[in-house]
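Colleague: okay, sequence plus prediction incoming.
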Amino acid sequence: MAEDSLRVAVMGAGAVGCYFGGMLARAGHEVVLIGRPAHVQAIEAEGLRLQTRAFDERVQVAASADVAAVAGASLVLFCVKSTDTEAAAASMLPHLAPGTLVLSLQNGVDNAERLRTLLPQPVRAAVVYVATEMAGPGHVRHHGRGELLVEPGRGGDTWAEAFRAAGVPVQVSADARQALWVKLILNCAYNALSAIGQAPYGRLVATDGVHELMREVVRECVAVAAADGVEIPADIEATVFALAPSMPGQRSSTAQDLARGKHTEIEHLNGYVVRCGQRHGIATPMNATLRTLVRLIESGRTPAAS
């Protein structure tokens, strides 16, 4: 391993974690993917299959189902579902070195804040712009984008150049909180609808009535964000509707979770907007309806085995 190589642990090696961990491992960094046994076994047997628009390769990378594998890492990519943040952080804490930098690569806007209440290590929020899915055990399929926007903070930024050299664009920005809210709005507009219809984004927005519904979701989110002290860019609707043409074949992570019988992050997406709206006295009927419908579908499905 070269002197400037990173020692990285990916906590929660699903589609997002496997993509970024795989890109770093492909560039020669020491990476361990911590995930479900089925994925770990496949990666140990044949490597991680990293299928992107530019290449389709088997990347040799360490994998483990044991959280203790985070030991020795100077950087942790924290990629667990928002519903698992506290439990995963508590299990990881005994194995972390004091100066380990933890980057939260998660959906939602409050994960880094929640992590800081549990971990003495430096924690920074990252806004993730990537379209990926697990196409099978040990097989991540990349549909587009792949950049990170990270809030400034403790831990320094020397790691960022290594990411860029590995093909992962990184921007460190004081506007990260606004960007987290913009990403939340995108998720609120697309995730539940894609999940309810099990529809990719291209087919979703081509469906009669969907544009009007999404506009109402966005308006509610913008009102709640403003009440929470976050100014959303005026062109947010254009940003929302530009997403589908850029990745028409992508299904939301919520749709993928429902299709696999897994619990979703809906409470940290539309559900978060509903709760934040309640705190500020703002009605959010569209977000509340989407949250309820996804929860209804969840309640009729058996959770997937670990």
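Modeller: That came in fine, so what should we check first? The structure displayed is predicted, hence computed values, not measured ones.

Colleague: okay, CA-based contacts and neighbour counts for the rest of this
Modeller: Noted.

Colleague: let me see the contact set for residue 191.
Modeller: 251-255 (CA atoms under 8 Å, 6 or more residues apart in numbering).

Colleague: what helix or strand does it sit in?
Modeller: helix 176-197 (DSSP states H and E).

Colleague: which positions within that helix qualify as buried?
Modeller: Within helix 176-197, the residues scored as buried using 16 or more other CA atoms under 10 Å are 176-195.

Colleague: tally up the residues packed near residue 20, please.
Modeller: Counted with other CA atoms under 10 Å, the neighbours of residue 20 add up to 23.

Colleague: which SS state does the closest residue to it other than its chain neighbours fall under?
Modeller: Distances taken as CA to CA, 6 or more residues apart in numbering place residue 168 nearest to residue 20, at 7.5 Å, with adjacent residues excluded. Put simply, residue 168 is coil when judged by DSSP: H, G, I helix; E, B strand; the rest coil.

Colleague: residue 168 against residue 23, yeah?
Modeller: Yes. At 7.4 Å, residue 168 and residue 23 qualify as touching, with contact defined as CA atoms under 8 Å.

Colleague: what about versus this one:
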Amino acid sequence: MTDPILVWGAGAIGGTLGAHWARAGHDVLLVDTVADHVEACRTTGLSIFGPVAEFTQVVPAVTPAELTGTFSRIVLAVKAQATRDALPMLAPHLSPGGFVLSAQNGLNEIEIAEAVGAERTMGCFVNFGADWHGPGRILYGNRGALVVGEIDGTIRDRTRAMFDLARGFEPDAVLTTDVWAYLWGKMAYGAMLFATALNHDSMTENFADPARMPAWLALGREVTATAIARGVTPRGFGGFDPMAFAPGRAEADGIRIVEWLRDYTAVGAKTHSGIWRDLAVRKRKTEAASQLNIVPKLAAQLGIATPALSAVGRLIADIEDGRREQSPATFRALLDALP
């Protein structure tokens, strides 16, 4: 493959990956809808800062309207809610034998496969901490797991090639034949991160409060039960084992995982989730409607009740629409919704 790696979405995930790949000598082209960010990346450079890495890298970048040509590798790194709009724009730029790799949070591979075909879709589990802080500036807060795999469970030359790129960014990256297990495992963690954004406490403060433990346990159980019912055994990262929330497991098993999350989120420069930043700082809609709310829909098809997940989705929407504030009272509404 000699054409550039096209990174569609140069924010927290895409910008961090693209800057590192460009610095390593790979041919990278960023695509982003924020014109000021595009201009900064291609002129003064994209600055990666924080405890993991500090550097500025000029990276070729364009807006979607400026993009021409076709590409064999498109790394889709937009927010989940932007996937639907991005796909018809990028599809004409995907070469006949090319593929789209989803470097996103959630289960976006389902939607991508419906748009461009399962054969042209590759999965990726991303869990490093990063935040977009403005045009040309991204905080790389902490290293995290990075897993690459085909959605059909095979391993091909293209899979190994993308794995090599992933390992160039994260030396501990993993090549897997079961990427869905990682994606569903991340959903269990992600559901909890959405809940931490209901108030202004840090992720660590949220996980450390014993009074909030019922919420974390309920969210983990609902996601894991849905995954298992769909034939997937969720896998985690680090000390996060989503199977601790599986049906029949002791409550103490789940509590230990939440305690691990308390300690895990206490390390690194990123104190709050990107979801919290969307609500509190950027004042924009989160990924809840596109990322989180898919699980209750899938669960309903299987007869699984999801009161905790459904409540988080409703409460996030209330905050987005100005009906509620991020506050202890809003988190209390989540606890009140539990059986």
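Modeller: On my side now, so go ahead. From a predicted model like this one, the values you see are computed outputs, not experimental measurements.

Colleague: quick one: the helices in the stretch 51-200 of structure 1?
Modeller: Ranges of helices in the stretch 51-200 of structure 1, per DSSP state H, counting those that start in this stretch, are 85-92, 111-116, 158-165, 176-197.

Colleague: tell me the two of the contacts of residue 191 of structure 1 that are most distant?
Modeller: 251 and 254 (8.1 Å; CA to CA).

Colleague: common neighbours of the two, please.
Modeller: 191, 194-195.

Colleague: can you put these in TSV and add distance to residue 235 of structure 1?
Modeller: Output for these, formatted as TSV (distance: CA to CA, whole Å):
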residue	distance to residue 235 of structure 1
191	20
194	23
195	25
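
Colleague: and for the counterpart of residue 135 of structure 1 in structure 2, the neighbour number?
Modeller: Using TM-score structural alignment, the equivalent of residue 135 of structure 1 in structure 2 is residue 133. Residue 133 of structure 2: 14 surrounding residues under other CA under 10 Å.

Colleague: how about the closest residue to residue 133 of structure 2 other than its chain neighbours, what does it touch?
Modeller: Once flanking residues are discounted, residue 133 of structure 2 sits nearest to residue 139: 6.8 Å by CA to CA, 6+ apart. By CA under 8 Å, 6+ apart, the contact set of residue 139 of structure 2 is 12, 48-50, 130-133.

Colleague: list the buried residues in stretch 128-137 of structure 2.
Modeller: By neighbour count with 16+ other CA under 10 Å, stretch 128-137 of structure 2 contains the buried residues 128-132, 135-137.

Colleague: need the counterpart of residue 295 of structure 2 in structure 1.
Modeller: By TM-score structural alignment, residue 295 of structure 2 lines up with residue 273.

Colleague: so how far is residue 211 of structure 1 from that match?
Modeller: According to CA to CA, to the nearest Å, residue 273 of structure 1 and residue 211 of structure 1 sit 19 Å apart.

Colleague: and if you look at residue 77 of structure 1?
Modeller: In terms of CA to CA, residue 77 of structure 1 sits 35 Å off from residue 211 of structure 1.

Colleague: tell me which of residue 168 and residue 23 of structure 1 has more neighbours.
Modeller: A count of neighbours by other CA under 10 Å puts residue 23 above the other of residue 168 of structure 1 and residue 23, at 21 against 18.

Colleague: am I right that that one is in contact with residue 165?
Modeller: No. Between residue 23 of structure 1 and residue 165 there is no contact under CA under 8 Å: 10.0 Å.

Colleague: residue nearest the centroid of structure 1?
Modeller: With distances taken as CA atoms, centre = their mean, the residue of structure 1 nearest its centroid is residue 106 (3.6 Å).

Colleague: thank you kindly, that will do.
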